[in-house]
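Q: got a predicted structure plus its sequence, pasted below:
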Amino acid sequence: MLRTLDIRDMLIIDHLELAFQPGLNVLTGETGAGKSILLDSLGFVLGWRGRAELVRAGAKQGEVVAEFDLPPGHAAFAVLEEAGLPVTDELILRRVNTAEGRKTAWVNDRRCSGEVLRQLSETLVELHGQHDDRGLLNPRGHRRILDAFAGVEAELAATRGAWKALSQARKALTGAETALAAMREEEDFLRHAVGELDALSPQPGEDAELDAKRRMMQQSERIREDIQRAGQALGNDGAEGAMGDAMRWLDGVADRAEGRLDAPLAALGRAMEELDQAARGVEETLEALAFNPHELEEAEERLFAIRGLARKHQVTSEELPDLAETLSAKLARLDAGDAGIADLRKAATEAEASYDAAADALSRARQTAALRLDAAVTAELAPLKMERAVFATRITEDPAGPEGRDAVAFTVATNRGAPAGPIGKIASGGELSRFLLALKVCLAEGNSGVTLIFDEIDRGVGGATADAVGRRLAALAAEGQVLVVTHSPQVAALGAHHWRVEKRVAAEQTLSSVVPLDAGDRVDEIARMVAGDTVTDEARAAARALLAG
């Protein structure tokens, strides 16, 4: 519910503070008094697109503050949470427009964008008038209106879920088919490459191992001769034999040398041990250097094959085993592709069947609700002096989507037997207003927590028809809040709260003000609406009669 509206320096308003109430709030006044300015100001703070220049002449900036009370579970809470704004049962919107045209907005004292204001406004206020293009004149909104009347939230949720599942299944199938087609284009390459890699079977670290082995074999031919000579020099024909002879000769005379040869003999023994260790090391080295000449050739051929295959695939030798695994897996997917595609096609078919079932259930619910809506609107049209009009909801097939496959359009024939057509093209301004009002009465249950604003919806009607319009506005306001700008005394008399919009001149400036009316003032204002500029006793009597109901 809109609780207060505070306007400063907007157009011809210097400062205006209005405290609205639940029920039917009526604003009246002479043409040009500034009633539309109130709506422009409210639209400004709600982020609606409107006049470009709103700041009062001579002021640095204009400002509008709107305060709303939100009942538990109000749709605005979701918008606030999504935008990261404070969530309380009191919602304060503030927007400033500088003389240079710069606009700044706050929600509960937090800066926000105009888009957030517009999202909030959709949950807070509905504005309707003879040129209403936010709902009734816009065919794209007719399905939403029908769904609100039908109460098909569960069917809509099921259809949206089924559409999402179908979209995902189709996307998965298309992606798999595209990938399989791409793999088929390189099937020959894959099979040849995997065959080559499997035949060679490169192992991790094999390049480095082969390179080291190859270098060793290449070097062995050059160093083997010197190592052999060294081995001979250390053997029996060399140092080992000479040292053995020396030890035998010395050992044979040691007992006659008075112990002088004990130390030399011990040293020769140690030397013989070291010499034997050196000879064994040389021998082992010779054994290690011994190789079949074909081994070098084989090692070089395999090393060159590995490196050549790596260059061919533009990877390093170390990456060849991973490449072999990747290409083999790709080839396996290709070979299993048809089976996978069959599974995905089956899943897509099942998802399509689920969507068809959900969309069909939603369509049936809409068809049933359309008949009820047509009957309900027809019942409301008779008291509005449109008993000969025919309202019909036309449902045709639309491309499938998340909200089903139904296109909904409201059609009317203003006289029985006349051809029906789109409501925006067939109905006149006054008729359109009454169609709109009849629809809103039928949809009243879906407007919980939304302030309804009707801008001169009663234009072009009078007498009993205007009274019927007023009574339906009062019925709409019984469980909520309705603001109506009206020139009809019958409508004004049914208001629970009444304000008069008037102009005044101060310091050679024309300013607009809004005055709350008490019981006596209401009589005078409604009498003015009945009689015009000259208010007579008869007009006041008529006003009292209207107020008495």
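A: Happy to help now that I have it.
Q: all contacts plus neighbour counts: C-alpha atoms, from now on.
A: Fine.
Q: what's the helix or strand that contains R366 packed up against?
A: Using DSSP states H and E, R366 sits in helix 320-381. If contacts are counted by 3 or more CA pairs under 8 Å, 6 or more residues apart in numbering; DSSP states H and E, helix 320-381 sits against helix 142-150, helix 153-185, helix 187-200, strand 390-401, strand 404-413, helix 429-442.
Q: this is the other structure I want to compare:
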Amino acid sequence: MLRALDIRNILIIDHLDLAFQPGLNVLTGETGAGKSILLDSLGFVLGWRGRAELVRQGADQGEVTAVFDLPEGHGAREVLEEAGLPLSDELILRRVNTLDGRKTAWVNDRRCSGEVLRRLSDTLVELHGQQDDRGLLDPRGHRVLLDAYGRLDGLKSDTRSAWRGVAAAQKALSAAEAALESVRAEEDFLRHAVAELDALDPQPGEDEALDTRRRLMQQGERICEDIARAQAALGQDGAEGAAGDALRWLEGVAPRAEAQLDAPIAALGRAMVELDEAAQGVARCLEALTFDPLELEETEERLFAIRALARKHGVGADDLGDFAGDLRARLASLDQGDADLETLRQSLRAAEETYDAAATALSAARAKAAAALDSAMRDELAPLKMERAAFTTAIAAADPGPEGRDSVTFTVATNPGAPAGPLNKIASGGELSRFLLALKVCLTGTESGLTMIFDEIDRGVGGATADAVGRRLAQLADGGQVLVVTHSPQVAARGAHHWRVEKTVADESTLSRVTPLAQDARIDEIARMLSGDRITDEARAAAEALMAG
């Protein structure tokens, strides 16, 4: 609920401090007195796009502050939380406009953007008037209004969930089809490459082992002769035999040498062991270097084949095994692809059936809600002297989406037999006002926490019709808050709170003033609205009768 509005240096307002109340708040005054400026000021602090130049002549800046009550569960609380702004039971909006056009806004004394203000305004205030294209006259919002009227949140949630399921299934199928198509495009390559790799069957580390063996065989012919000489020099006809002879000779004379030969004999024994190990190592080397020329040819052929295959596929020789595994997996996916695609198609069909059932249920519920809304509108239009008019909630097929597959448009026919059409194109000014009011009365039970503003919605009607408009506005304000700018005494008489807007000229300066009216002043104001500038006793009596009725 809007509790207070403080306006400083905006257009022809120097300073106004207004305290609003629950119920029906009425603003009256002569044309041009500044009633629209109040709405411009409220729209400014709420971030609405409006006049570019708002600062009062002679002032450096204009400023508007609005104070709202925020009960628990109010939609503005979620916006504040998402924006990281302070939360409390009181919401204070303040916005400043400087002469150079700069606009700065605060929410609960924290700087914020105009976008945050506009998001907050959607939860705080709803404006209705003959130029309204944000609310009831905008066909893009009619489906949302119908769904709210029918309390279809549960069915809409089911439909959104089913739509997400269809989208996920379609995405999975498309990805699988694209992957399979990619694999199919290289099927011949995959089968040839896997066959080639399987035939060669390269093993990790094999490249290095083959290369080492090849180099040994290549070097064998050049070094074997010297190694054989060394083997002969170390054997029985060489060092080993000579050392053995020496050892036998020394051992034969050692007992007569008084232990002088013990150390040499021991050293010679160790040397015999080392000579034996050396001889065995040389023998093993000769054996390893001894090769069949065919083996060298086969080793080279396999080594070159592995390296050629590695270059062909752009991988390391030791990575050929893993590369072959990847190719086999891609071939397996190709062979399994058709079966997988059929499984995914079945999943998509199941998701589509779930969506179809949810969307069908939602469509049926919308049709039922539309019939109920049309009936409620007939009941509301009759007291507004439009019993011959017809209101129809038209539901047509639309492209499937997360909100179902229906388009919703509120249409009217003002006279029997006349063609139906959109609200803002068929109804005249007075008729449009009454259609909007009736529709708002029907829909208001689905909303909470909004301050509703009606800007001269009673224009073009009078007498009993204006009285019916006033009664409907009072009904709408029951338990909530409605602000109405009106020229109709019948509407003004239904107000729970009344302000008069008037323009004064002093010292060549024009200012707009807003005065709260007590009971006697209200009678005079309504009498003025009935009779003009000259207020008669008859006009006062008529005003009293209106207020009493």
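A: That came through fine. Everything quoted here is computed from the prediction, not taken from an experiment.
Q: related to what we said a few turns ago, after superposition, how close is the helix holding R366 of structure 1 to structure 2?
A: For helix 320-381 of structure 1, the mean distance to aligned residues of structure 2 following superposition is 1.1 Å (mean CA distance after the TM-score superposition for structure 1).
Q: state the span of structure 2 onto which the one helix or strand A466 of structure 1 maps to is aligned.
A: Assigning secondary structure by DSSP H and E places A466 of structure 1 in helix 463-477. Helix 463-477 of structure 1 corresponds to residues 463-477 in structure 2, going by TM-score structural alignment.
Q: pull out the buried residues from that stretch.
A: Residues of stretch 463-477 of structure 2 classed as buried by neighbour count (16 or more other CA atoms under 10 Å): 465-477.
Q: ok, now stretch 394-414 of structure 2?
A: So, applying 16+ other CA under 10 Å, buried residues of stretch 394-414 of structure 2: 394-395, 402-414.
Q: just stretch 211-231 of structure 1 next, same as before
A: Neighbour-count burial for stretch 211-231 of structure 1 [16+ other CA under 10 Å]: 213-214, 217, 220, 224, 227, 231.
Q: wait, isn't L494 of structure 1 in contact with A468?
A: No: assessed by CA atoms under 8 Å, L494 of structure 1 is found out of contact with A468, at 10.4 Å.
Q: list the contacts of stretch 78-88 of structure 1.
A: 77, 107-108, 110, 116, 119-120 (CA atoms under 8 Å, 6 or more residues apart in numbering).
Q: when you filter the residues you listed down to buried only, what's left?
A: 77, 107-108, 116, 120.
Q: restricted to strands, list these.
A: The strands, defined by DSSP state E, take in V107 from these.
Q: start to end distance for stretch 284-301 of structure 1?
A: Distance between the boundary residues of stretch 284-301 of structure 1 (CA to CA, to the nearest Å) amounts to 28 Å.
Q: what residues does that stretch touch?
A: Stretch 284-301 of structure 1 is contacted from outside by 210, 213-214, 216-218, 220, 224, 227-228, using CA under 8 Å, 6+ apart.
Q: narrow those to those in strands?
A: Among the contacts of stretch 284-301 of structure 1, no member lies in strands (by DSSP E).
Q: determine which two of those residues are furthest apart.
A: L210 and Q228 (26.0 Å; CA to CA).
Q: of the buried residues of stretch 211-231 of structure 1, which belong to helices?
A: 213-214, 217, 220, 224, 227, 231 (DSSP state H).
Q: how about JSON lines for the buried residues of stretch 463-477 of structure 2, with distance to L296 of structure 2 added?
A: Listed next are the buried residues of stretch 463-477 of structure 2 as JSON lines, based on distance: CA to CA, whole Å:
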{"residue": "T465", "distance to L296 of structure 2": "113"}
{"residue": "A466", "distance to L296 of structure 2": "113"}
{"residue": "D467", "distance to L296 of structure 2": "114"}
{"residue": "A468", "distance to L296 of structure 2": "112"}
{"residue": "V469", "distance to L296 of structure 2": "109"}
{"residue": "G470", "distance to L296 of structure 2": "110"}
{"residue": "R471", "distance to L296 of structure 2": "110"}
{"residue": "R472", "distance to L296 of structure 2": "107"}
{"residue": "L473", "distance to L296 of structure 2": "106"}
{"residue": "A474", "distance to L296 of structure 2": "108"}
{"residue": "Q475", "distance to L296 of structure 2": "106"}
{"residue": "L476", "distance to L296 of structure 2": "103"}
{"residue": "A477", "distance to L296 of structure 2": "103"}
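Q: my guess is A365 of structure 2 contacts G154, does it?
A: No: using CA under 8 Å, A365 of structure 2 is not in contact with G154, being 11.0 Å away.
Q: comparing those two, which residue is more hemmed in?
A: A365 (17 against 10; other CA atoms under 10 Å).
Q: residues in contact with that one?
A: Applying CA under 8 Å, 6+ apart, we find A365 of structure 2 in contact with 150, 152.
Q: let's see 10 Å
A: Contacts for A365 of structure 2 (CA atoms under 10 Å, 6 or more residues apart in numbering) come out as 147, 150-152, 155, 359, 371.
Q: between the residues you listed, which is nearest F454 of structure 2?
A: The closest of the contacts of A365 of structure 2, once distances to F454 of structure 2 are taken by CA to CA, is D147, at 23.4 Å.
Q: pull the distance from the helix or strand encompassing F454 of structure 2 to the chain's centre.
A: In the assignment (DSSP H and E), F454 of structure 2 maps to strand 451-455. A distance of 31 Å separates the C-alpha centroid of strand 451-455 of structure 2 from that of its chain, computed with CA atoms, centre = their mean, to the nearest Å.
Q: now swap in stretch 442-455 of structure 2 and tell me
A: With CA atoms, centre = their mean as the basis, stretch 442-455 of structure 2 stands 28 Å off its chain's centre.
Q: check contacts around R229 of structure 1.
A: R229 of structure 1 sits next to G235 when contact means CA under 10 Å, 6+ apart.
Q: any idea how far it is from G238 of structure 1?
A: 10 Å.
Q: can you put the helices and strands packed on helix 320-381 of structure 1 in TSV and add distance to A257 of structure 1?
A: Below are those laid out as TSV (distance: least, CA to CA, whole Å):
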stretch	distance to A257 of structure 1
helix 142-150	128
helix 153-185	95
helix 187-200	73
strand 390-401	119
strand 404-413	123
helix 429-442	139
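Q: of all the ones you listed, which lies closest to L54 of structure 1?
A: Going by CA to CA, the one of these nearest L54 of structure 1 is helix 429-442, 27.8 Å.
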